[in-house]
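*Asks:* Give me a 3D structure for the following:
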Amino acid sequence: MNKNVVYIIGLLMMVTSCSDFLEPKSQSEFVPKNAVSLNEMLLGDAYPQPNVSSCYLFSLQTMLDDDICCSSLPYTAYQVAQLPGYNALYSWQPDMFYLMGEVNIFYNVWESYYQFILGANAALDYIDDMVGTYEEKAIVKAQSYALRALYYFNLVNLFGEPYNHNKKALGVPLKISSELTSTLPARNTVEEVYTQIEKDLNEAEKFYLSLPESSQFSKNYRTSLPMVQLLKSRVYLHMERWSEAAEYADKVISDWSFSLVDLNTLPAPTAKEPYYNFISFDCSETIWLYGSVDDVTKYNKFIIGGQDKQPRWYMFNASTDLLTGYVGGDLRKERYIVKEYSDPTIYLTFGKYLISSTHVPSSGTEFGVAFRLAEAYLNLAEGAALSNDPVTARAAINTLREHRFTPETYTPMPELTGQDLVDYIRQERRLELCYEGFRWFDLRRYGMPSFSRDWVVNGEKVATYVIAEKDPSYTLPIPEQVLEKNKNLEQNTLANPR
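*Replies:* I've put the predicted structure just below:
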């Protein structure tokens, strides 16, 4: 066994706090003996899974966009000391992470992503030293490239400027090896990060295509060829390579057996199961499951009521602008967005995953995020519309909407073209993918429009916060803890305090 392999496993044990897999009684238990063992280690070190309490990757995006607002209900605050931290995040303050840390609600997303990247890098660095067949090694490589691409895509869209706005701006450091160096990495440009993302996705696709079809996709919670194809489509939308976005979305739709769920056919809600779980392989739209409900709801399920015989209220609600987009007969509003248990007229900022009988997101072992077929139809529509193919674009949207409306209310979309068609598709995207982490990234690539949000405390509006068009706040500040550890990193341009 190459002693470097043993060394990197030890390194993972020291720095990766996100996985119970890395809590051994002895280091030798976790030194992989062959490619199959390394594949198992990859699951523990490079995949975000439920029941991992110390890593949060996906909780920020939902708190930043125009689909969320403050509850207008009066209350006796349950955790009033934490309100300044939530306010800092909600109002896009330039020192949001410091203020969140002051009230113990800061979780270092930057470091968490790089911990998972380290797991993917280690697998790629050492897989060729392992004993195993070509197929056993290729499946490890395919997964590792796919995961690394996803993590860098999310990182650069949190901490770098939008690709279509300024691809020469600073993005995030590219670390594509597990090797330790004496020089701390500086930030690569947004363009360089996207180039690496595309390269990784091409490698992942190549290795998946070299495998038997049975190894290209299975419902085993690992990445797959259709997951890679959908991620490529997503990345190409951000790069404004419209025809390629449409091409890869169509591969997901046409080459695989996933199917859209007809919301008319879902079981009727019951007191025990008030909402259908779309983030599950029982759902025919699901391509890949990852992350946890605890992660994606870390901030938006902040409770403000529940004291002095009050009902339990949540601080954050669905915005009026989102809710009014659902017209009569559209079943998504009731199926996708959870209501307050104590007041069913109030819509919250979560849903689609497993929800308890009291309308609480189920924690622990439940997945919180999915690659869904619906995204492929939306990517196909937008890519086709912007590639001068309105017929394909309208057909994709009509197929999606036909599965979302009651039969008596469904009508095909108007025969729009040009920007009107693009705007229609993007509105459908907002309604379909709400609270799945897309909206903030989409607003960035739409030109970073201005919008405002009210801060309401105990039923009274105390402030209105405005994010201006192309505001620096559309790019998050790098946490101070990260800058202190790496003096080669340059902070983003920060907005003025609000």
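*Asks:* CA atoms for contacts and neighbours, from now on please.
*Replies:* Fine.
*Asks:* Give the buried residues for stretch 250-270.
*Replies:* Asp250, Lys251, Val252, Ile253, Phe258, Leu260, Val261, Leu263 (16 or more other C-alpha atoms under 10 Å).
*Asks:* Give me the nearest residue to Thr297, chain neighbours excluded.
*Replies:* Nearest residue to Thr297, sequence neighbours excluded (C-alpha to C-alpha, 6 or more residues apart in numbering): Ser59, at 6.1 Å.
*Asks:* Are we agreed that the one you found is in a helix?
*Replies:* No - assessed with DSSP: H, G, I helix; E, B strand; the rest coil, Ser59 is coil; it does not lie in a helix.
*Asks:* from memory it sits against Val293, does it?
*Replies:* No - contact criterion C-alpha atoms under 8 Å: Ser59 and Val293 do not qualify, at 9.5 Å.
*Asks:* more neighbours, these two?
*Replies:* Val293 (28 against 21; other C-alpha atoms under 10 Å).
*Asks:* residue ranges for the strands of the protein, please.
*Replies:* Under the criterion DSSP state E, the chain contains strands at 68-70, 286-292, 316-318, 367-372, 451-457, 460-467.
*Asks:* this one next, for a side-by-side:
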Amino acid sequence: MFFPAVIISLSACTGKLDIKPDQSLNVPETVADFQALLDNAEIVNAFIPSYGEAGADNYYITDTRYNGLSANNERNTYIWAKDLFPVNDIAADWYYGYVRVNYCNLVLEGLEHITTGIGTTAYNNVKGAALFSRALSFYTLAGEFCKPYDSATAATDPGIPLRMKSDVQIIYQRASVKATYEQVLADLAAASELLPDITTFKTRPSKAAAYGLLARIHLDLRNYREAKNYANLSLAIYHSLLDYNTLDTASSLPFDMFNDDVLFFAGLTPTSLLRMSSSIVDSVLYGQYQNNDLRKSLFFRDGMGNTKLFKGTYTGNPLYHFGGIAVDEMYITRAECYARLEEPVHAMEDLNTLLRTRWKSGSYKDMIAKDADDALKKVLTERRKELLFRGLRWIDLRRLNKDARFAKTLTRIIKGSIYQLPPNDARYVYPIPADEIIHSGIEQNAR
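*Replies:* Sure thing, here's the model as predicted:
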């Protein structure tokens, strides 16, 4: 037995992860045991970081709702305040991100000590899944707690602590942003060699999902050729899109959690800021949907007055939003890459393929782009309309702010006071939780 107990509870700080034994549980020793550990969907497939989505521009809340928020960190997140996570305040995105990392490390270490089943399909699936989930955790943490990747400064910009061992006594300092992304890409490259093309259970990662996550990350890094290639690989395995004409527009939750679009199922961390019953969709965004666009009735429902609320999550649950990987993201990611690589015809082919499944049958007219720049603008407009409330808007804002054509100043108005977040502002990087700073002494982000 290589460790005394499975992980049940961890503190908020990576430097003081406390393993607490539960005597009712057996110590994992076999491939099946490690698969069972990764099948704990309440940890491995939940709590994908959502502070970024909460800081983005797809919604707003009323003064009354703002005053009623129960946590100071939520109020401060909404207005992009300097201080967010005081001492003894649980920063859920950081906390659960490293809980998931520790699960993965326990599995990877455990696989090194088994003597039977090595190299089998089951063994490869488990190892690939652990590498995938660790990569997803590191990447989503970096998207909130690190500066956006800049090749000129990535080697010196502080990244995140890269916990590679389950030993809770080890205090990890922050790696560089460059090293952070190198580790993420290395984990995913290894995972993609081990995972099956498609899995029966969408809570388990597949090769198609690993390629999908690689496409997402390379798009974020502005490596458009690589992003296109990985989107190609993902779509070559699975490319069927959910036809929105088959859904009930009157339903309060029209999408099943394992619908045909989903490659890998995961949910964002629940937060009151993104509550579907009270977070009002940006009216300018809603106004971009045309009447024959089925997303207008499948994604939204009426709120108070003339407001609209979001209902189109792929979780099938009103309590939290979808944070996984889906086929529609692959089409629109590849379309953007084609546009940026001066291939507007291919960009519009992908965009039109997607949108034909989103409009009422027979009503959609294919869009045509006059050039690559026009194609890019059309794709980015549809990207926001298709992928809203999936934990992607914040990273899109961060990368698009690097391009003056698409840079945007975000604005909130609360009780008559105006709060703004200019492009490339330091507040696009969230502060490390205070407890982590106190315990490990790692560098705090400038705000």
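*Asks:* Just give the TM-score of the two.
*Replies:* Here the TM-score for the pair of chains, by TM-score structural alignment, normalised by the length of the second structure, is 0.88; 433 aligned residues with a C-alpha RMSD of 2.8 Å.
*Asks:* Make JSON lines out of the strands of the first structure and add distance to Met100 of the first structure and mean neighbour count.
*Replies:* Below are the strands of the first structure laid out as JSON lines (distance: least, C-alpha to C-alpha, whole Å; neighbours: other C-alpha atoms under 10 Å):
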{"stretch": "strand 68-70", "distance to Met100 of the first structure": "18", "mean neighbour count": "22"}
{"stretch": "strand 286-292", "distance to Met100 of the first structure": "21", "mean neighbour count": "24"}
{"stretch": "strand 316-318", "distance to Met100 of the first structure": "17", "mean neighbour count": "24"}
{"stretch": "strand 367-372", "distance to Met100 of the first structure": "23", "mean neighbour count": "24"}
{"stretch": "strand 451-457", "distance to Met100 of the first structure": "16", "mean neighbour count": "18"}
{"stretch": "strand 460-467", "distance to Met100 of the first structure": "18", "mean neighbour count": "14"}
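*Asks:* Tell me which of the ones you listed lies nearest to Pro414 of the first structure.
*Replies:* Pro414 of the first structure lies closest to strand 367-372 among the strands of the first structure, at 25.4 Å (C-alpha to C-alpha).
*Asks:* Packing partners of the closest one?
*Replies:* With contacts taken as 3 or more C-alpha pairs under 8 Å, 6 or more residues apart in numbering; DSSP states H and E, strand 367-372 of the first structure sits against strand 286-292, helix 293-296.
*Asks:* Would you mind giving the ones you listed as JSON lines with distance to Glu191 of the first structure added?
*Replies:* Compiled in JSON lines, those are given as follows (distance: least, C-alpha to C-alpha, whole Å):
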{"stretch": "strand 286-292", "distance to Glu191 of the first structure": "27"}
{"stretch": "helix 293-296", "distance to Glu191 of the first structure": "28"}
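*Asks:* For Asn108 of the first structure, find the nearest of those.
*Replies:* Nearest of those to Asn108 of the first structure, taken as C-alpha to C-alpha: helix 293-296 at 12.3 Å.
*Asks:* okay, now Asp187 of the second structure: neighbour count?
*Replies:* Residues contacting Asp187 of the second structure under the criterion other C-alpha under 10 Å number 20.
*Asks:* contacting residues around the aligned residue in the first structure for it?
*Replies:* By TM-score structural alignment, Asp187 of the second structure lines up with Asp200 in the first structure. Going by C-alpha atoms under 8 Å, 6 or more residues apart in numbering, Asp200 of the first structure touches Tyr145, Ala146, Arg148, Ala149.
*Asks:* and the longest helix anywhere in the first structure, what does it pack onto?
*Replies:* In the first structure, assigned by DSSP state H, the helix with the most residues is helix 134-159. Counting contacts by 3+ C-alpha pairs under 8 Å, 6+ apart, helix 134-159 of the first structure packs against helix 35-46, helix 109-126, helix 190-209, helix 225-239.
*Asks:* so that helix versus helix 35-46, what angle?
*Replies:* Interaxial angle of helix 134-159 of the first structure relative to helix 35-46 (axes from the mean of the first three to the mean of the last three C-alpha atoms, to 10 degrees): 10 degrees.
*Asks:* Right, I'll leave it there.
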